[in-house]
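1. A predicted structure for the sequence below; I have some questions about it.
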Amino acid sequence: MAGIKALVGLSFSGVIGLTFLLLGCALEQYGVYWPLFVLIFYVVSPIPYFIANRLGDDTDTASNACRELAYFFTTGIVVSAFGLPVVLARAAVIQWGACGLVMAGNTVIFLTILGFFLVFGGGDDFSWEQW
């Protein structure tokens, strides 16, 4: 039952984050859809972690080179997702209000992705494999 509550909570927070992103694009005073390119970063951000978990060994050492490289790539992807709206706003492609809404959406979505890995990542009592 705890897994279902976590899944519903993560789904709700994902919807809130996407709502912020769409508001930054679709409100009448903003009206440009360039910020939707951050959706690519949402899809790409978990991929290095999945690859590292698949290729890395399951030893409980403090440092694993494959996992550290995956964290590095994931950090670069997340920073790029936060940087894209700032660059677009600085170049006057989007307005600063839209940039703020996209940044809020980025924060909520990436916290949702982190929450998914914290809740369903470990194989303790339940995992996402049971779904």
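-> Yep, that arrived.

2. when you work out contacts or count neighbours from here on, use the C-alpha atoms and nothing else.
-> Fine.

3. the spatially most central residue of the chain sits in which helix or strand?
-> Nearest to the mean C-alpha position of the chain, counting by C-alpha atoms, centre = their mean, stands residue 110 at 3.1 Å. Following DSSP states H and E, one finds residue 110 within helix 96-120.

4. that helix - contacts with which helices or strands?
-> Here helix 96-120 touches helix 2-26, helix 65-90, going by 3 or more C-alpha pairs under 8 Å, 6 or more residues apart in numbering; DSSP states H and E.

5. then this one, side by side with the first:
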Amino acid sequence: MPGIKALVGLSFTGAIGLTFLFVGCAVTQYGVYWPVFAMFFYALSPVPILLANRSSDDSDNSSNVCKDLVYFLTTGIVISAYGYHIVLANCGLIEWGPCSLVLTGDTIIFFTIFGFFHVFGSGEEFSWEE
């Protein structure tokens, strides 16, 4: 049952983050939908970690090159998501009001993705077969 509560909580925080993203785009005062393309970054951010977890063996506990490369790529994707909105605001394509809303949504969504990997990443205390 604790897995279900965590899943519901993570779903709720993900919905709040997406609400900030959509509000930043849909406010009639601004009316620019460029920030929606950040959803590509949301979809790309867990991919390197998922691929590394799938192909690595857990027998070596020391820091290896594959883990470091995965963390570097994931960090690059997350920083690019933040930088994307800041560049849009700097170029004048969006105003700073929706930029702040979308940056808040970015923060919430990336913490939700991190929370998902923290709760469900180690298969010791939770199993999908239950």
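-> Yes, it's here. Not measured: the values here are computed from a predicted model.

6. just to revisit the earlier point, I'd like the helices and strands packed on helix 96-120 of structure 1 as CSV, with mean neighbour count appended.
-> Shown next, in CSV, are these (neighbours: other C-alpha atoms under 10 Å):
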stretch, mean neighbour count
helix 2-26, 17
helix 65-90, 17
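
7. with distance to residue 100 of structure 1 as added columns, please give the ones you listed in CSV.
-> Output for these, formatted as CSV (distance: least, C-alpha to C-alpha, whole Å):
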stretch, distance to residue 100 of structure 1
helix 2-26, 8
helix 65-90, 8
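
8. let me see the contact set for residue 88 of structure 2.
-> Residue 88 of structure 2 sits next to residue 94 when contact means C-alpha atoms under 8 Å, 6 or more residues apart in numbering.

9. do that again at 10 Å, thanks
-> Residues near residue 88 of structure 2 by C-alpha atoms under 10 Å, 6 or more residues apart in numbering: 34, 35, 94, 95, 96, 99.

10. drop anything exposed from these.
-> The neighbour-count test (16 or more other C-alpha atoms under 10 Å) marks 35, 94, 95, 96, 99 as buried among the contacts of residue 88 of structure 2.

11. from those residues, which two are the most distant?
-> Using C-alpha to C-alpha, those span at most 11.8 Å, a distance reached by 35 and 96.

12. joint contacts of those two?
-> With C-alpha under 10 Å, 6+ apart as the test, residue 35 of structure 2 and residue 96 both reach 24, 85, 88, 89, 102.

13. alignment lookup: the residue nearest to the centre of structure 1 to structure 2.
-> With TM-score structural alignment as the criterion, residue 110 of structure 1 lines up with residue 110 in structure 2.

14. how about the helix holding residue 110 of structure 1: buried residues?
-> For helix 96-120 of structure 1, the neighbour count (16+ other C-alpha under 10 Å) marks 96, 98-113, 115-116, 119-120 as buried.

15. how much does that helix stray from structure 2?
-> Its aligned residues in structure 2 lie a mean 0.2 Å from helix 96-120 of structure 1 after superposition (mean C-alpha distance after the TM-score superposition for structure 1).

16. cool, stretch 70-90 of structure 1 as well?
-> Following the fit onto structure 2, the mean deviation recorded for stretch 70-90 of structure 1 is 0.3 Å by mean C-alpha distance after the TM-score superposition for structure 1.
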